[in-house]
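Novice: based on what follows, work out the 3D shape:
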Amino acid sequence: MAQFYSANRRVATQQTLNVTCHDLDGFGQGVARHQGKTIFIPGLLPGEQAEVRITEDQRQFSRGRVTKRLNDSPQRVTPRCPHYGVCGGCQQQHISQQLQQRSKAATLRSLLTRETGAAIGDVVSVGADAYGYRRRARLGLEYRQKSRALAMGYRQARSSDVVDITRCPILAGGLEQLLAPLKELLAGLRAVKRLGHVELVMADNGPLVVLRHLDALAGEDRQRLLDFASRRRVMMWLAAGGDSLECLWGEPPVYQIDDLRLQFSPRDFIQVNDEVNRRMVALALEWLEPGADERVLDLFCGMGNFTLPLAKRCGQVIGVEGVAALVANGQYNAQQNLLSNVTFFHDNLEEDVAAKSWADRGFDKILLDPARAGALGVMSHIAAWSPRRIVYVSCNPTTLARDSKVLMASGYVPARVAMLDMFPHSGHLESMTLFLKDSGVCAK
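Specialist: Below you'll find the model as predicted:
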């Protein structure tokens, strides 16, 4: 319902328009124009015409919903998920993967150009199969007293309600196959009314389940979980509260990157999309060009996703991370992979790091992979260290643009940009940018 205002009273009037979609925004919403005003319309694709009901009318833009689509774009595809449109996990399964990637790359290029004023060239798209890619997921558990049934799934779009799912085509196959038997198991526990959520992880050495339970589990429930885990070869971990984790059955999970074997805790951050992560690491190494006699710094390094592959190629690598558990895992994985030229440090990179022991001299090259808040606290130090190459991996293009300005003010230019399609069918936009010190030097 569009809202129209006067000085004396508020008037609500319904308005229906016929519009033609001409673009997608960064979240996959259709973009149309009517009488000079932009209208954002979920579910509409470029080239499609539709009758649209205005649901929100602001001074600069409006929002609408499709009441009748008049034609179909060639880029419209049939979603594979039976829960699509209700479940809030995906927003773009009706869009072909090619159009999703083009739209995200165009959005990234437009935002960086607008915010930094830099001449951004072609944006490389790094993607993989749009289905069966997700190796980590958290599913809500909700016991419904009225039906006396357990619901297990993602949150509903624009709601906190759990959508009871039977399938999830974006999950790695081994995890999707667990959905039905796992729900049946949990529904039969005595503690079914006091379960919080379940986390699924597909490690390279098998599937893993972390069950969050609110009360201590009875011996009967523990035995059922143990029997399920051993029968199906599923690593089973229990989380009673806080940071506590108990391995009920199985071994520590691992994943491989660049022929390295990395062990991690079930709650450690790992990239959700295994194949895109592999391609991202390979591209970062190509862009950074680490040399055997060089000193490389990896900031926000986690447990060594980039750090350890770098250590195979250069003289010395310093990894800095703000989460102590990840630092410990990084050190352990370096030892297990016989890499003696890498050192991990636990430091808060939002604070002044100038006096830190690892920052006592310059670095030849730097890689950083911050969280959504970006890396503003350390950008001036990076510029002062004056490395020849910087690779910035970002999960938020807005903070990437902000931080890029600091580097550009010190003479760096964005030489290459890649859109990393880490989360197909969603509006998440990840990217990687190569910065070079000399504007006259082109990347190889």
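Novice: drop to CA atoms for contacts and neighbour counts, all remaining ones
Specialist: OK.
Novice: which residues does Phe40 contact?
Specialist: 29-32, 61-64 (CA atoms under 8 Å, 6 or more residues apart in numbering).
Novice: and these, which of them are buried?
Specialist: 29-32, 62-64 (16 or more other CA atoms under 10 Å).
Novice: circling back: which one among the contacts of Phe40 gets closest to His213?
Specialist: Gln29 (37.6 Å; CA to CA).
Novice: with adjacent residues omitted, what lies nearest to that closest one?
Specialist: Pro42 (4.4 Å; CA to CA, 6 or more residues apart in numbering).
Novice: list of residues touching stretch 106-118?
Specialist: 25-26, 119-121, 123, 397-398, 401-402, 404-405, 413-414, 419, 429.
Novice: going by distance to Val272, which of these wins?
Specialist: For those, the nearest to Val272 is Leu429 (13.5 Å; CA to CA).
Novice: could you also give me the structure for this second sequence? I'd like to compare it with the first:
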Amino acid sequence: MQNPIATIESLDQEGRGVAHVEGKVIFIEGALIGEKVAYTSYRKKPSYEFARIERIVKESSSRVKPKCVHFGMCGGCAMQHLEFSAQVAVKQRVLEDGLWHIAKVKPESMLPPVYGPAWGYRHRARLRARYVPGKGGVLVGFNEKHSSFVAHLKGCEVLPPHISALIVPLQELVMQLSIRDRMPQIEVAVGDDISVLVFRILEPVSPSDEALLHAFGNRHRVQIWLQSKGPETATPLYPLDAPELTYSLPEFDLVYPFMPTEFTQVNPRINQILVRRALALLAPQSNERIVDLFCGLGNFTLPIARCGAQVLGLEGSASLVRRARQNAERNGLTQQTEFRDVDLFEITPEELAALGRFDKWLIDPPRDGALEVIKALPDDGGNRPARIVYVSCNPATLARDAGVLVQAKGYHLVACGVVNMFPHTAHVESVAIFEL
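Specialist: Predicted coordinates:
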């Protein structure tokens, strides 16, 4: 029996080709827009199927050879087979389609997409480690595609080269440890002056383990941390006199110390451009009061304050609020900033009103979006901000929230555009500006 053939119409939010065959939607891994492919379905539902390519009948001119030899097996990347600029165009289409299909909202204009380095960009990563005797030892890397198994990697093209080069040595190191089957994860944090590896341990390390970890840190010039339980238990092991872990926003003369387990953007080059764009859209003035919602450790709060505005940063994590205050003090901005621990997923209109009036908002929520805080805005009156800049990591929740802002709160979606924070993945980061 011959494999069915489909023509790919678009890509979905996971980077899969989308086709329609006999009234059903077929999601085909590895297929690109405009291609005609023969496929085999591996999961069937009444209205849709998931499938894999068996043969490309007509190839897209945007198809390229993946740089990584592990592409297709490793679950870390989904789009290395698509030319780099075409990846950004696909993400822009995903953003526009989401706004229209979910919220029936169209931006008045599209912002130019933000590009950055295509390879070696990922300064934050969570690598899995697993002792697999049947495969000859320890595996360190990302999960295999559609699997809980760890991919057998020799390197990773999206990690900085000096971190990619550690994957095989890490496999050899963990194999030598007495707790090799009790060390499930290695978190990577690359800063301005130091790279940190946080080993998640389910049992204490032995003196001989410590000696091996010390030697690894010396040989590869990384700082070793151990984490026994939650992120707050991460502590440095060796060397204790390593440089401080920081990232910088040179344009605003800002330096941010951070713990290796605290949230920071994975792509520091793109983060610098994203902050620049968001601040240009927000246009903070010295006589304005601005709120930064989901402020984290102050990534946007401090640049807004550096422009002269008074800024209130709101964040649900008490530890990140403490870090934001420390960063404000480190950068001489305590007089222009205030930070509060607030659960923005449960905020009421009364609680929002009690914070006072703000001239402008900046919102940078997690994937769940900012629905409750947007719903808490008054439907009319003078207490609404004249301008809202929304930085999103999920086009679906941005579209949902944009629908509320436009249809219930009276805002216009002035412009939006994608920010290619995660090249070669289907992840869509974006920034949008709303005005009354």
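Novice: surely the residue nearest to Gln29 of structure 1 and Gly30 touch.
Specialist: Yes: Pro42 of structure 1 is in contact with Gly30 according to CA atoms under 8 Å; the separation is 5.7 Å.
Novice: just to revisit the earlier point, how near is whatever residue of structure 2 lines up with the residue nearest to Gln29 of structure 1 to Ala283 of structure 2?
Specialist: Aligned counterpart of Pro42 of structure 1 in structure 2: Glu29 (TM-score structural alignment). Taking CA to CA, to the nearest Å as the measure, Glu29 of structure 2 and Ala283 of structure 2 are separated by 42 Å.
Novice: and for Gly296 of structure 2?
Specialist: 21 Å.
Novice: the more surrounded of the two?
Specialist: Gly296 (27 against 14; other CA atoms under 10 Å).
Novice: mind telling me what the more buried one corresponds to in structure 1?
Specialist: So, by TM-score structural alignment, Gly296 of structure 2 is matched to Gly302.
Novice: SS state for that match?
Specialist: Counting by DSSP: H, G, I helix; E, B strand; the rest coil, the backbone at Gly302 of structure 1 sits in coil.
Novice: wait, isn't it in contact with Ala328?
Specialist: No: counting by CA under 8 Å, Gly302 of structure 1 stays clear of Ala328, with 9.8 Å between them.
Novice: which residue in structure 2 lines up with Thr20 of structure 1?
Specialist: Checking TM-score structural alignment: Thr20 of structure 1 goes with Thr7.
Novice: surely that match meets Leu32?
Specialist: No: contact criterion CA under 8 Å: Thr7 of structure 2 and Leu32 do not qualify, at 9.3 Å.
Novice: what about those two, which has more around it?
Specialist: The neighbour comparison of Thr7 of structure 2 against Leu32 (other CA under 10 Å) goes to Leu32, with 27 against 20.
Novice: quick one: distance of stretch 408-423 of structure 2 to the chain centre.
Specialist: 16 Å (CA atoms, centre = their mean, to the nearest Å).
Novice: residues of that stretch that come out buried?
Specialist: 409, 411-423.
Novice: show me what contacts the match of Thr20 of structure 1?
Specialist: Per CA under 8 Å, 6+ apart, neighbours of Thr7 of structure 2: 19-20, 34-37.
Novice: and Gln177 of structure 1, by the same measure?
Specialist: Contacts of Gln177 of structure 1 by CA under 8 Å, 6+ apart: none found.
Novice: what stretch of structure 1 does the longest helix anywhere in structure 2 fall on?
Specialist: Counting residues, the longest helix in structure 2 under DSSP state H turns out to be helix 84-103. Helix 84-103 of structure 2 corresponds to residues 97-116 of structure 1 when matched by TM-score structural alignment.
Novice: mean shift between the matching stretch and structure 2?
Specialist: Taken over the aligned residues, the distance from stretch 97-116 of structure 1 to structure 2 averages 1.2 Å (mean CA distance after the TM-score superposition for structure 1).
Novice: chain center to that stretch, what's the gap?
Specialist: For stretch 97-116 of structure 1 - counting by CA atoms, centre = their mean - the centre lies 17 Å from the chain centre.
Novice: ok, stretch 204-216 of structure 2 next?
Specialist: The answer for stretch 204-216 of structure 2 is 32 Å, by CA atoms, centre = their mean.
Novice: ok, and what's touching it?
Specialist: Contacts of stretch 204-216 of structure 2 (CA under 8 Å, 6+ apart): 173, 177-179, 222, 224, 228, 238-239.
Novice: which among those residues gets closest to Glu346 of structure 2?
Specialist: Ser228 (31.0 Å).
Novice: show me where structure 1 has helices.
Specialist: Using DSSP H, helices in structure 1 cover 97-116, 173-176, 179-187, 219-232, 274-288, 307-311, 324-336, 376-385, 397-409.
Novice: brilliant, that's me finished.
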